[in-house]
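> sharing a model prediction with you, sequence too.
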Amino acid sequence: MKTPTRNRDATRLKLINAVGQVLAEKGFTHLGVNAVARQAGVDKVLIYRYFGGMPGLIKAFGQEGDFWPSMEELAGGDIDAYRVLPLEEKLKIMGRNYLEGIRKRPLTQEIMAWEMVERNNLTEELEIIRETRMLRFADLFLQVGGEAVDVMAVVGLMGAGLSYLICRSRRIRWYNGIDLENEEGWKRLENGIDLVVEGVAGLMQARD
């Protein structure tokens, strides 16, 4: 027999997963208390009981769901090994894993594309979560002290560029002659990450 705590945890998980399912199947305009409760197969009262309402449920979806690449994912799976790498290698690995991580999350792509045209509770909450996670990752692994180059500006430009190209690839095939529907095109972009990082590393060495 399930305990009340286990029942509560199972229902919370159902509701969190239901948010992603509604978004994936019906889009943002259909995301609401009734739709999520119906998808989860539970009474909508439980959304208020467990999360305090839709804003709380959306926050839980961002924090507990597989919305954004984890630190382990960005680091390539081995945090301890990643921690001791040179900054140049850290940036290459993070860039490649970010590209792969967002590409395999179509729902995240949908949210990223949506937040460019409409601000709502979901996009604002997930923006906070994304920014918090990335800044924490940078604080833990990318701060080496005394950098002659603004590393976070470089990371920001790479992340923004990759995010744009991933979202663009959902509707448009080509960008600057790069085929976004072909793995060879994405391989070119991975190599581009390495070139950018190597250029920045060379500049840092020249300024030391």
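Arrived safely. This structure is a prediction, so every number in the text was calculated from the model and none was measured.

> contacts and neighbour counts: CA atoms only from here.
Will do.

> got the buried residues for the helix or strand harbouring residue 49?
Per DSSP states H and E, residue 49 falls inside helix 45-51. Judged by neighbour count (16 or more other C-alpha atoms under 10 Å), helix 45-51 contains these buried residues: 46-47, 51.

> packing partners for the helix or strand in which residue 14 is found?
According to DSSP H and E, residue 14 maps onto helix 4-26. Judged by 3 or more C-alpha pairs under 8 Å, 6 or more residues apart in numbering; DSSP states H and E, the packing partners of helix 4-26 are helix 33-40, helix 54-64, helix 106-115.

> run the chain-centre distance for that helix.
Helix 4-26 has its average C-alpha position 20 Å from the chain's average C-alpha position, going by C-alpha atoms, centre = their mean, to the nearest Å.

> helix 33-40 and that helix, what's the angle between them?
110 degrees (axes from the mean of the first three to the mean of the last three C-alpha atoms, to 10 degrees).

> residue 196 - how many residues pack around it?
Using other C-alpha atoms under 10 Å, residue 196 is surrounded by 15 other residues.

> pasting the second one now:
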Amino acid sequence: MKTNDLLADRVSTTLDAELVRLVGQLCFVKGGDPAAISAVVLGALSFLTIQAQHDRSMLGIDLRSEAGWGRIEAAVKLIYKGLAKSALTSSTIQVVIKPQPTAGGVW
């Protein structure tokens, strides 16, 4: 994240392309912005991971402990459950059923 060299750029580009592919496979919401939502959640989790590596807490949550990360996991689940509920009750956002991937498309 701090370096601006060719290898870091290639890794970042490759990671971004893979995340776009995965979000596209897992998204069951039509009319929302799952890429932006995923970017916010993944960005936050990346930041929390960096904070943990520097032995820092976030809002009093110990990011070096299983209990702290358990709280983070529960919060992420709550966010996605709220989004799912919103999609089910919205007139502009719809839940869609995606076809099952073929054996070659399974990651």
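The structure has been received and is ready for your questions. All values reported here derive from a predicted model rather than from experimental measurement.

> about what we covered before: can you redo the helices and strands packed on helix 4-26 of structure 1 as CSV with distance to residue 92 of structure 1?
Shown next, in CSV, are the helices and strands packed on helix 4-26 of structure 1 (distance: least, C-alpha to C-alpha, whole Å):
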stretch, distance to residue 92 of structure 1
helix 33-40, 39
helix 54-64, 26
helix 106-115, 22
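
> is it possible to export those helices to a markdown table including mean neighbour count and distance to residue 99 of structure 1?
Formatted as a markdown table, the helices and strands packed on helix 4-26 of structure 1 follow (neighbours: other C-alpha atoms under 10 Å; distance: least, C-alpha to C-alpha, whole Å):
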| stretch | mean neighbour count | distance to residue 99 of structure 1 |
| --- | --- | --- |
| helix 33-40 | 18 | 30 |
| helix 54-64 | 19 | 19 |
| helix 106-115 | 18 | 11 |
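
> can you find the partner of residue 6 of structure 1 in structure 2?
Under the alignment (TM-score structural alignment), residue 6 of structure 1 pairs with nothing in structure 2.

> list the contacts for the residue mapped onto residue 55 of structure 2 from structure 1?
Matched by TM-score structural alignment, residue 55 of structure 2 corresponds to residue 172 in structure 1. By C-alpha atoms under 8 Å, 6 or more residues apart in numbering, residue 172 of structure 1 lies in contact with residue 180.

> look up how far residue 11 of structure 1 lies from residue 172 of structure 1.
According to C-alpha to C-alpha, to the nearest Å, residue 172 of structure 1 and residue 11 of structure 1 sit 39 Å apart.

> also residue 138 of structure 1?
Per C-alpha to C-alpha, residue 138 of structure 1 is found 34 Å from residue 11 of structure 1.

> in the top helix by length along structure 2, which residues are buried?
The single longest helix within structure 2, with elements called by DSSP state H, is helix 66-89. For helix 66-89 of structure 2, the buried set under the neighbour-count rule, 16+ other C-alpha under 10 Å, comprises 69, 72, 83-84, 87.

> same thing with stretch 50-62 of structure 2?
For stretch 50-62 of structure 2, the neighbour count (16+ other C-alpha under 10 Å) marks 51-52, 56, 62 as buried.

> who's more crowded, residue 138 and residue 11 of structure 1?
Each of residue 138 of structure 1 and residue 11 has its neighbours counted (other C-alpha under 10 Å); residue 11 has more, 18 against 15.

> can I take it that residue 55 of structure 2 is in a helix?
No. Assignment of residue 55 of structure 2 by DSSP: H, G, I helix; E, B strand; the rest coil gives coil, placing it outside any helix.
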